[in-house]
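A.B. asks: Output the structure for:
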Amino acid sequence: MTTVASATGVGPLLRGWRERRRLSQLELALRADSSARHVSFIETGRSRPSEEMILRLAEHLEVPVRERNALLLAAGYAPRYAETPLDDPSLGSLREGIERLLGGYDPYPAIVVDGSYTVVAANRGIAMLLEGVAEHLLTPPMNAMRITLHPRGLAPRIRNLREWRGHLLAQMERQIALVRSEPLRRLYDEVAAYPLPERAGGAPEDREDPASHPYVALPLRVEHGGRVLSFVSSISTFNTPMDVTVAELAIETFLPADAATVTYLRSL
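C.D. replies: Reported below is the predicted structural model:
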């Protein structure tokens, strides 16, 4: 994804973010130590905000780092946040930390993706789950959404595919609502159009009553080696990132959701 300036100017962009956050001009002004009049003038183009004011408003509107650069460009300023390639030497400590985290989570699955769900790192637990996935889906750059939802990916082995698919598509919809990304929109359209495959062996999909099991969150229930493994997932991001690349990294870890899954994974 790239940062581009908007032809509409910074005012309408800021107004759009304010409306998404459901804040009035007065509420935003109070949070940013400004006035509703000044916010109004910025949004209508009657006043050109300083770089500091744009960043202050963006902070209180929780605008993603990439989009803060877009706001600055729309106002005629240079981007403030770099977009450093992940393989750059300056990010060596970050890469090492990520690898240590993933390795420490073994044998439970863990994966790192960027803002377009491209896989940038994964541990052996993930590799175990991907056994049997079509080779073309595992050819770099791998995409986590394609691997999960493609009929030749994990989809045929996911016991609660309709629920899990709905969860993933809703997650993408929320992300698309926050960032202006045509590649992400195209990815959503692609994976949402995948047909629901028949599960391995033709067995029926799970139709459990949520009240009948002890899961604390929607589990991913996936077949592996003749058994069903159950996981609940957690997604972590970096606090107060100062780089676009780092801001868009997400670490997803899969915690075993039942004792049988724990026992099996520890036996590997």
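A.B. asks: Going by C-alpha atoms from here, please, whenever you check contacts or count neighbours.
C.D. replies: Will do.
A.B. asks: where along this protein do the strands fall?
C.D. replies: Counting by DSSP state E, residue ranges of the strands within the chain are 110-113, 119-122, 220-224, 227-236, 250-256.
A.B. asks: Tell me which of these sits most buried.
C.D. replies: strand 110-113 (a mean of 22; mean count of other CA atoms under 10 Å).
A.B. asks: Another for comparison:
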Amino acid sequence: MRSEAGLFSAVLRHWRSRHGWSQLDLALAANVSARHISFLETGRAQPSREMVLRLGETFDLSLRDRNAMLRAAGFEHAFDEPAFDGGLPPPLAHALERMCAQQEPYPLIVLNRHYDVLHTNQSAARMFLHVMKQLPTSVNMMRLLFDPAVRDLVVDWERVARELLSRLHRELLNRPNDAGLATLLQSLLALPEVPKEWRQPDLSTSSEPTLIFRVRYQDLELAFLTTVTIFNAPQNVLLDEIVIESYFPFDDPTKEACIRLARA
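C.D. replies: Presented below is the predicted three-dimensional model:
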């Protein structure tokens, strides 16, 4: 596998620029000479596979971006990029199913890096069907939130929508090469119901680790505390990117409504 001339050099300059580092800064962080970094960026030297991996780790790149850097240098990828269906290692697939079952009768949703629903437990499927009148197959959670039919069901929609758009802005700043994430954000910002002031990222407020989400269902107002789980030290791209959202009842009426739906 051969790289296109100059491709790795361009990728290296891109990530160094994104971090605001000089060649000396990168050299010190990666524990290599500044001369070698200069030679890599000008194409006078070709990196070894180990050097590419070291630079990817120094930049703290996602596993997908580390694979892309390896390909730019002419090497095969280092981290598998399996599909969700059948792609999880058996122990982790079993652990995920246990998590789904343990979360019952409250919702649990597995998302990819673009907020597409990959998997749900039975409670989440029921919630989609009863509250939002659709099954969660091929659903994008961000797009769903901005759907007019769903938007009217969400209590304090503006607060929730703005907080999630801010999250998307932050994620895109961390993953500037993610075209899918950029397309998702731009499509949401272009919607007429999104105020112009939301189109600029608000980085003055911290990103909360949890979110209170309230939705209207029949004559009830269901309130959930959402938490996010990710895998630590993943060794393939799928595990590096999937997000597990768990919804816990925030009050007794929500808890009782979830139990009733499970028995229906």
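A.B. asks: care to give me the TM-score?
C.D. replies: TM-score of the superposed chains, computed with TM-score structural alignment, normalised by the length of structure 2, equals 0.78; 244 aligned residues with a CA RMSD of 2.9 Å.
A.B. asks: With distance to Arg21 of structure 1 as new columns, can the strands of structure 1 be given to me in a markdown table?
C.D. replies: Conversion of the strands of structure 1 to a markdown table gives the following (distance: least, CA to CA, whole Å):
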| stretch | distance to Arg21 of structure 1 |
| --- | --- |
| strand 110-113 | 26 |
| strand 119-122 | 30 |
| strand 220-224 | 31 |
| strand 227-236 | 22 |
| strand 250-256 | 22 |
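A.B. asks: measure stretch 45-64 of structure 1 end to end?
C.D. replies: 22 Å (CA to CA, to the nearest Å).
A.B. asks: Which part of structure 2 matches that stretch?
C.D. replies: Taken onto structure 2 by TM-score structural alignment, stretch 45-64 of structure 1 occupies residues 43-62 there.
A.B. asks: ranges for the helices of the stretch 151-264 of structure 2?
C.D. replies: Ranges of helices in the stretch 151-264 of structure 2, per DSSP state H, counting those that start in this stretch, are 157-174, 179-189, 237-241, 252-263.
A.B. asks: Let me know which of the ones you listed is tucked in deepest.
C.D. replies: Scoring the helices of the stretch 151-264 of structure 2 by mean count of other CA under 10 Å, the most buried comes out as helix 237-241, with a mean of 20.
A.B. asks: What residues in structure 1 pair up with that one?
C.D. replies: Mapping helix 237-241 of structure 2 onto structure 1 (TM-score structural alignment) gives residues 244-248.
A.B. asks: neighbouring contacts of the matching stretch?
C.D. replies: 64-66, 81-86, 114-115, 237-238, 240-241 (CA atoms under 8 Å, 6 or more residues apart in numbering).
A.B. asks: Closest one of those to Thr8 of structure 1?
C.D. replies: Arg66 (17.5 Å; CA to CA).
A.B. asks: what's the closest non-adjacent residue to that closest one?
C.D. replies: Val244 (5.6 Å; CA to CA, 6 or more residues apart in numbering).
A.B. asks: quick one: which of the contacts of stretch 244-248 of structure 1 is nearest Arg37 of structure 1?
C.D. replies: Distances from Arg37 of structure 1 to the contacts of stretch 244-248 of structure 1, taken by CA to CA, are shortest for Pro64, at 25.2 Å.
A.B. asks: give the contact list for the closest one.
C.D. replies: Counting by CA under 8 Å, 6+ apart, Pro64 of structure 1 touches Leu178, Val179, Ala247.
A.B. asks: from those residues, which is closest to Glu190 of structure 1?
C.D. replies: Val179 (18.0 Å).
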